[in-house]
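> Predicted structure and sequence below. I'll ask about it afterward.
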Amino acid sequence: MSSILAGVDQRTRLAGHNRLELLLFRLGGGQRFGINVFKVQEVIACPPLTRIPDMSPIMCGAANLRGRTMPILDLSMSIGYNPSPRDGSGYVIVTEYNRSMQGFLVNSVDRIINMGWHEIQPPPKGAGKNSYLTAITEFEGEMIEVIDVEKIMQEAIGGGEAISDEMIESELAAQGQQILVVDDSMVARNQVKRVLDQLGVNCILTRDGDEAYRVLSGWADEGKDLSRFLTMVVSDIEMPKMDGYTLTTKIRQHPNMKNLYILLHTSLSGIFNQAMVEKVGANRFLAKFSPNELAKIVQAQVQSHAQREAA
């Protein structure tokens, strides 16, 4: 366990190199799953849990971690497997998602592996919209399933996705403006799309940095002036094939893409990502998920883009 925690503490070393570390763990059936180490705060033995009245069946209870109350979710049950034992055995993976901390109860924690994003593939197309996979990879001859934690959190805890009425600018010059959205999580893509729909802005959805860059390259090859054609790019960071940092770097290196406005929109640590935003040349970083804050940034860029086009 000490070696795993040491690996977690060193997680920032791989940032910006299109590589990642996966924390591997097992659930009741023995299958190994993975979670990006960037999102892991620590791994602890299951602490005493306090039940919460009327809580969701997948909630094991709440735990006190150094004076902070944190919900603990049964990860096995969350993805449709049998419930994990609630006898104090197992481990809790403490994570930070969507501006909050939560723990996921798992049967055992295996190891941390270092991989290139090109080794991480999207889930099979036949997985369907109800799948909890965001990616798959292979390790030691075994398929490792990377879980779409955004989907689990949305189903377990929910959260508003509508923009407050007072946040929507009635004079928004959204007509004809387009935004490229890049995110491997179907839930996250749809969250962003719903915000853009409410603002009246068209969007093109892509599942990873590689697909997004191919779309951009196709437009560039067609002779489109991308700084005029596209209002902005809203991209996740951790994605299979090509991460958001690498996508940003490649965009900045391309003569017909380099002036695009790029918002990195992710549930990874805000302090860490602010430094990486400056390193790779993105315009802004926004921690997931606040529809009002996303709307505010999008509306400001829509207005800026419209004014530039009118000049």
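That came in fine, so what should we check first?
> switch to C-alpha atoms for all contacts and neighbour counts from now on
Noted.
> Name the residues of the helix or strand harbouring residue 190 that are buried.
Assigned by DSSP states H and E, residue 190 belongs to helix 186-199. Residues of helix 186-199 classed as buried by neighbour count (16 or more other CA atoms under 10 Å): 186, 187, 188, 189, 191, 192, 193, 194, 195, 196, 199.
> Which strands and helices lie in contact with that helix?
The contact analysis (3 or more CA pairs under 8 Å, 6 or more residues apart in numbering; DSSP states H and E) places helix 186-199 against helix 149-156, strand 178-182, strand 202-206, helix 291-310.
> at 10 Å what do you get?
If you count contacts as 3 or more CA pairs under 10 Å, 6 or more residues apart in numbering; DSSP states H and E, helix 186-199 packs onto strand 133-139, helix 149-156, strand 178-182, strand 202-206, strand 232-235, strand 262-266, helix 291-310.
> Can you check what angle separates that helix from strand 133-139?
Helix 186-199 and strand 133-139 are oriented at 150 degrees to each other (axes from the mean of the first three to the mean of the last three CA atoms, to 10 degrees).
> distance between helix 186-199 and the chain's centre?
14 Å (CA atoms, centre = their mean, to the nearest Å).
> Direction-wise, compare that helix with strand 262-266 and give the angle.
On the basis of the same axes, to 10 degrees, helix 186-199 is oriented at 130 degrees to strand 262-266.
> so what's residue 5 up against?
When contacts are counted by CA atoms under 10 Å, 6 or more residues apart in numbering, residue 5 is found next to 40, 41, 42, 43, 44, 111, 112.
> quick check, residue 275 in a helix?
Yes - residue state for residue 275 (DSSP: H, G, I helix; E, B strand; the rest coil) corresponds to a helix.
> Report the contact partners of it.
residue 285.
> Kindly report the same for the one 5 residues further on.
Contacts of residue 280 were listed using CA under 10 Å, 6+ apart, and they are 16, 244, 245, 246, 247, 248, 249, 250, 251, 252.
> on that earlier part again, max pairwise distance over the buried residues of helix 186-199: which two?
Longest distance between any two of the buried residues of helix 186-199 is 20.1 Å, between 186 and 199; criterion CA to CA.
> returning to what we had before: tell me the angle the helix holding residue 190 makes with strand 202-206.
Here the directions of helix 186-199 and strand 202-206 differ by 170 degrees (the same axes, to 10 degrees).
> Take this one as well and set it beside the first:
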Amino acid sequence: MENKHKGILLETGTNELEIVEFTIGENRFGINVIKVKEIINPATITKIPGAHPFIEGIIEIRGEVLPVVSIAKALGLPDSTSPAQDRFIVAEFNKSKMIFHVHTVTQIHRVSWDKIEKPSEMYQGIESKIIGVVKRENGMILLLDFESIVVEINPSTGITKDQILKLGHRERSNKRVLIAEDSPLLRKLIQDTLGAAGYTNLEFFENGKDALTYFESVIADGKLIQDEVKILITDIEMPQMDGHYLTKRIKEDSQLSIIPVIIFSSLITEDLRHKGQKVGANAQVSKPEIAELVQLIDQLIL
């Protein structure tokens, strides 16, 4: 079925999201509804010799040939015991489309990011692929880090220093850059690539709430925020506080609003760009376009 729910987007800057719940065996997972184009019944898959172990093959859908990723294999979990009930989630993010093979799709939940907890090591080795935990009365839903799964399959789709090298020689800068990014993998990639671009005075926060707390502490200490921070780079999907709400809070504060904010997220598409504009972001860049991000930092940094 096509995801008609896409037309009913949440009001921007409410710190809420909607997730599609799906299962792998007895395990419950979630994907941001914004990433979901449609949910379909399984189709015949054409195998690809030598493909990554997570890739089951390819299928054609409406004239497009898309890879099918086995979420069970990506998480090291058993294959479906009832393949007739399986579903394909057609997703789009990071400027690309793919299909995620799951076992069942159950329902859509609306939740607040401040109710989503940071994952811990209790999730039996899959914690590196979990971005948050949603506690429900009947159990927990784990939000998967689909970006890290895709980068594991094809590292060239991630953030790389090669993109920075194409910019040519660059001067080093000691200007302080703050980054709100929940994924440990992406924090490391951003640190390496921005460092290669000459920006070495970096401070990372795991979510928007921690970043906002830092900004508020600077103001409480009586300091000028522009003396402490020259620009903020923020992801959108983060536990506790998402990037849209963080941006809104900063831009509505008379003392903080001077700080340029760039949203750097896999969710930046032409259809969704208006959401960042509405909360006052100075610029928006889709991952993994790190060279474009660097050029915007050059233009906007105080």
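Done, it's in. Owing to the predicted nature of the structure, the values given are computational and were not obtained by experimental measurement.
> TM-score for this pair?
Superposed pair, TM-score by TM-score structural alignment, normalised by the length of structure 2: 0.91. Supporting alignment: 297 aligned residues with a CA RMSD of 2.2 Å.
> Please produce TSV containing the buried residues of helix 186-199 of structure 1, extended by distance to residue 89 of structure 1.
Shown next, in TSV, are those (distance: CA to CA, whole Å):
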residue	distance to residue 89 of structure 1
186	33
187	31
188	32
189	36
191	36
192	38
193	41
194	40
195	41
196	44
199	48
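> with the residues you listed in mind, which one is nearest to residue 76 of structure 1?
residue 187 (19.3 Å).
> To which residue of structure 2 is the closest one aligned?
Alignment note: residue 187 of structure 1 maps to residue 185 in structure 2; criterion TM-score structural alignment.
> With adjacent residues omitted, what lies nearest to that match?
The shortest distance from residue 185 of structure 2 to any non-neighbouring residue, by CA to CA, 6 or more residues apart in numbering, is to residue 148 (7.3 Å).
> What residue in structure 1 is paired with the one you found?
Mapped onto structure 1 by TM-score structural alignment, residue 148 of structure 2 lines up with residue 151.
> Pull the number of nearby residues for that match.
Neighbourhood size, residue 151 of structure 1 [other CA atoms under 10 Å]: 21.
> Could you do residue 166 of structure 1 as well?
When neighbours are defined as other CA under 10 Å, residue 166 of structure 1 has 8 of them.
> quick one: the helices in structure 1?
Counting by DSSP state H, structure 1 has helices at residues 2-9, 75-78, 149-156, 186-199, 209-221, 226-229, 244-253, 270-280, 291-310.
> distance from the second one to structure 2 after superposition?
Spelled out, that is helix 75-78 of structure 1. With mean CA distance after the TM-score superposition for structure 1, helix 75-78 of structure 1 departs from structure 2 by a mean of 0.7 Å once superposed.
> Read off where that helix ends up in structure 2.
So helix 75-78 of structure 1 sits over residues 71-74 in structure 2, by TM-score structural alignment.
> how about the matching stretch: buried residues?
Buried, per 16+ other CA under 10 Å, within stretch 71-74 of structure 2: 71, 72, 74.
> For the second one, give its distance to residue 57 of structure 2.
Right, the one you point to is residue 72 of structure 2. Residue 72 of structure 2 is 14 Å from residue 57 of structure 2, where distance means CA to CA, to the nearest Å.
> residue in structure 2 matching residue 34 of structure 1?
Matched by TM-score structural alignment, residue 34 of structure 1 corresponds to residue 30 in structure 2.
> I'd assumed residue 116 was in contact with its match.
No - applying CA atoms under 10 Å as the test, residue 30 of structure 2 and residue 116 come out as separate, 11.7 Å apart.
> shared neighbours of these two, anything?
Common contacts of residue 30 of structure 2 and residue 116 (CA under 10 Å, 6+ apart): 132, 133, 134, 141, 142, 143.
> In ChimeraX, how would I select the buried members of those?
Restricted to buried positions by 16+ other CA under 10 Å, the ChimeraX selection for these reads:
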select :132,133,134,141,142,143
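> Arrange the shared contacts of residue 30 and residue 116 of structure 2 in JSON lines, one row each, with distance to residue 8 of structure 2 as further columns.
Formatted as JSON lines, those follow (distance: CA to CA, whole Å):
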{"residue": "132", "distance to residue 8 of structure 2": "23"}
{"residue": "133", "distance to residue 8 of structure 2": "24"}
{"residue": "134", "distance to residue 8 of structure 2": "22"}
{"residue": "141", "distance to residue 8 of structure 2": "22"}
{"residue": "142", "distance to residue 8 of structure 2": "23"}
{"residue": "143", "distance to residue 8 of structure 2": "21"}
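> Going by distance to residue 174 of structure 2, which of the shared contacts of residue 30 and residue 116 of structure 2 wins?
Among those, and counting by CA to CA, the member closest to residue 174 of structure 2 is residue 132, at 32.9 Å.
> Quick check: chain neighbours aside, which residue is closest to the aligned partner of the closest one in structure 1?
Using TM-score structural alignment as the criterion, residue 132 of structure 2 maps onto residue 135 of structure 1. Closest residue to residue 135 of structure 1 apart from its sequence neighbours, by CA to CA, 6+ apart: residue 122 at 4.4 Å.
> Was I right to think the one you found contacts residue 210?
No - contact criterion CA under 10 Å: residue 122 of structure 1 and residue 210 do not qualify, at 11.2 Å.
> Need the residues touching each of those two.
Common contacts of residue 122 of structure 1 and residue 210, defined by CA under 10 Å, 6+ apart, comprise 239, 240, 241.
> Format these as TSV; extra columns: distance to residue 96 of structure 1 and neighbour count.
TSV is the format used below for these (distance: CA to CA, whole Å; neighbours: other CA atoms under 10 Å):
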residue	distance to residue 96 of structure 1	neighbour count
239	17	28
240	20	28
241	23	20
